[in-house]
Each structure stands twice: as structure tokens, then as C-alpha cells.
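In: just need the structure, nothing else, for what follows:
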Amino acid sequence: MSQQQDSAKDMLGYEPEVRAVPKTEGEVNGISSRVLDWMGVHGKVTEPSAAAHACQKVDPDFETYYVVNHPWSVYELKKGTFSKGMDNLRKLLPEKGWKITKDGPMDTKAGSPEIIAVQPDSHHTLTLQWLNSGKPGRTELISVDVDSRCYRAPKGTDLNRA
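Out: Next up is the predicted model:
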């Protein structure tokens, strides 16, 4: 094991798995798709796909280690369906093997509802925020952020082109 790998393991508390970026991005996109299904709501969904980013804790230069992040949101729902979507997730996340680590108001002035969950087997994290500002002209939405743990890219991978 290289010194960089030892250092990464010490900083993270686990040995980052060697994994190709497209596989991890596909896995995170799949989780996002399932979460949308579990919400059981219909509305518009933002387009961006999951993408690799620097694993800041061990490799801020984005050369060897990476995480995959997928921020997206669902909006233009009928009134009342926002709370239905959050309630569905409160019920289904534990049924689907996720552990809810927070379910309460965000630490902001508005105190919007927030659910944070972790998948104990894969270590993916999920943050859901119902942004219901109540301010005229602002779009009400559920913001979703799916994150992977840190992985090590296979030897020869150029993460800036992955």
C-alpha cells in the first residue's frame, strides 16, 4: 500500500475502494431515480446528472480520489404534494434500508423541513430539503442531494476528463 493510500485510509477511517468513475456516477443516478419514485409526486425535475468531484478531505487536487455528487430538485408540484413527498420518504427510506439521521427543521431562519439519511451498506448520503420560503415569486421545491463516499480512481484515470 502506498503512503498516499495509508494517509487516505487514516484521514477517512476506511480504505477507499478502487472504482471507475462511470460506475459510481451510474449508481448515484440510480439512487436519485429511486428517491424520486419513492416521493410519489409529479412535477418538473432539474436535469443535471451525477458527476465526480474532488474528495476534498484527502485529494483536493482531484488527481486520485473522488466523490460523486448529484444535486437536483423537483418543483411545480400541486399544493399539498410537497408534504406528501416528504412524508412518503420518511416512511419508505427506512423500509428500503436507509437510516434517517435527521428529520427536522434546517438550521436557517426559515427553518424549512430537512431529512438527512445514510445507506449503511453503501455509505451513500441523502439530504432532502423542502424549500417553502413563502415569499412571493419564489419557487417552492424539494432539493435533493445524493453523495457517495470517497473512491480511488483506477490507475491511469484522468479525473479531470472522466
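In: from here on, just use CA atoms for contacts and neighbour counts.
Out: OK.
In: going by neighbour count, list what's buried in the strand or helix carrying Lys23.
Out: Here Lys23 sits within helix 21-39, counting by DSSP states H and E. Neighbour-count burial for helix 21-39 flags Val21, Thr24, Glu25, Glu27, Val28, Asn29, Ile31, Ser32, Val35, Leu36, Trp38, Met39 (criterion: 16 or more other C-alpha atoms under 10 Å).
In: could I get the residues you listed in JSON lines, plus columns for distance to Val118?
Out: Converted to JSON lines, the buried residues of helix 21-39 look like this (distance: C-alpha to C-alpha, whole Å):
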{"residue": "Val21", "distance to Val118": "21"}
{"residue": "Thr24", "distance to Val118": "16"}
{"residue": "Glu25", "distance to Val118": "17"}
{"residue": "Glu27", "distance to Val118": "15"}
{"residue": "Val28", "distance to Val118": "13"}
{"residue": "Asn29", "distance to Val118": "16"}
{"residue": "Ile31", "distance to Val118": "12"}
{"residue": "Ser32", "distance to Val118": "13"}
{"residue": "Val35", "distance to Val118": "13"}
{"residue": "Leu36", "distance to Val118": "16"}
{"residue": "Trp38", "distance to Val118": "16"}
{"residue": "Met39", "distance to Val118": "17"}
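In: please generate a structure for the following sequence too, so the two can be compared:
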Amino acid sequence: MTDANGSGDIPSAGTMTSEAAADKTEKVSSEIYDLIGIKGKASNSGAGVSECSGKDPEKYFQIFHPWSFYPASADQLDGVMKRLKVELPKHGWKVVEYGLDTSKNKNLNLTAGNDAKKYSVNIVQMQKRDKPKLSLMVVSGCYQVPDGVKVERF
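Out: The predicted structure follows:
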């Protein structure tokens, strides 16, 4: 995600309540789940609310949704990240980072943004764990609550 002036600030995602924005974020996570394209299970973690840096925390917020995907068998993870690198752009995402991280395990990382939806996602393939998985973090742009409504924190 980039903002309109290219300064790197978090883009505005519009006006919405925290709860509605969390529902929308979980829907975006579900769309990414569908693109994974292999059998497995997702963790049952809910979305959370965080502040927008430099903005009034009573009026502005971001939604983050961390979750994990566990394949039915570890060997199914082979090729998933390459498939996501190809499939995400077909659905409005722009891959901005793809490669091995500097950890001991050299995990494969993919970061993508969707300017139209005002979301970004970071996906880490943790192949060398006792239970191999994909670790995902979906983050929204900066929402503003409607007039007269307070940011709900959860």
C-alpha cells in the first residue's frame, strides 16, 4: 500500500467502525486463504485494533489480523509461496518483497500491498518448524470512525 503522495504514510482506508473494519479485514484474510490453494487448517485468531501513527487515537485506527495456515502435510507447502507470488497480482495485490529472510532457518517471505483495498500482507513460510506453517499478517490502512463514535479496542 502506498499513499497518494508517495510519502510512505499509511493510506486512508475510509470511515468505518472498528468492528466493521475488523470484519472486512477478516474477509481479506479469507480471500488470501482461498489463494493458498492447498488443504489445511487456519488458526482461529481474531483481528485486533492498533493506533495510526501520528493521528488522534480516539478517531483513527488500523486493523491487524495475524493468523497461521497449517497444511494437511508438510510437503504441500512446497511451491505455495511461488503460487501466491503469481496469484496475488491477479487479484489486485502488488508483490513488493519476495525472498529469504536473515533468520537461522532462512524462511521465505512475501510482502504484498493492495492499493485498491488499502491492505498489506506479509506471509512467512516456516518450513523448518516442528509443525510447518505459513504465518500471515494482514494489516489495513488507517480508518477514521464516524462522527460521534469511539474507536473500540480489541
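In: TM-score them against each other, please.
Out: After superposition, the two chains reach a TM-score (TM-score structural alignment, normalised by the length of the second structure) of 0.83; 148 aligned residues with a C-alpha RMSD of 2.3 Å.
In: roughly how far apart are the aligned residue in the second structure for Asp147 of the first structure and Lys82 of the second structure?
Out: Using TM-score structural alignment, the partner of Asp147 of the first structure in the second structure is Val139. From Val139 of the second structure over to Lys82 of the second structure the distance is 22 Å, taken as C-alpha to C-alpha, to the nearest Å.
In: looking at these two, which has the bigger crowd around it?
Out: Set side by side, Val139 of the second structure and Lys82 show more neighbours around Val139, with 25 against 12, by other C-alpha atoms under 10 Å.
In: OK, contacts around that one?
Out: Counting by C-alpha atoms under 8 Å, 6 or more residues apart in numbering, Val139 of the second structure makes contact with Thr25, Gln62, Ile63, Phe64, His65, Tyr119, Ser120, Val121.
In: OK, contacts around Glu63 of the first structure?
Out: Residues counted as contacts of Glu63 of the first structure (C-alpha under 8 Å, 6+ apart) are Ala54, Asp158, Leu159, Asn160.
In: which element, helix or strand, includes it?
Out: Glu63 of the first structure belongs to no helix or strand when elements are defined using DSSP H and E.
In: quick check: closest non-adjacent residue to Ile10 of the second structure.
Out: Gly141 (5.8 Å; C-alpha to C-alpha, 6 or more residues apart in numbering).
In: number of residues surrounding the one you found?
Out: As a burial measure, Gly141 of the second structure scores 24 neighbours (other C-alpha under 10 Å).
In: for the strand ranked longest in the first structure, packing partners?
Out: Counting by DSSP state E, the longest strand found in the first structure is strand 65-75. Packing partners of strand 65-75 of the first structure (3 or more C-alpha pairs under 8 Å, 6 or more residues apart in numbering; DSSP states H and E): helix 21-39, strand 44-45, strand 51-54, strand 141-147, strand 151-152.
In: ok, now with 6 Å
Out: strand 44-45, strand 51-54, strand 141-147, strand 151-152 (3 or more C-alpha pairs under 6 Å, 6 or more residues apart in numbering; DSSP states H and E).
In: in CSV, list those along with distance to Lys102 of the first structure.
Out: Output for these, formatted as CSV (distance: least, C-alpha to C-alpha, whole Å):
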stretch, distance to Lys102 of the first structure
strand 44-45, 24
strand 51-54, 25
strand 141-147, 14
strand 151-152, 25
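In: nearest to Asp107 of the first structure among the ones you listed would be which one?
Out: Set against Asp107 of the first structure and scored by C-alpha to C-alpha, those come closest in strand 141-147, at 15.3 Å.
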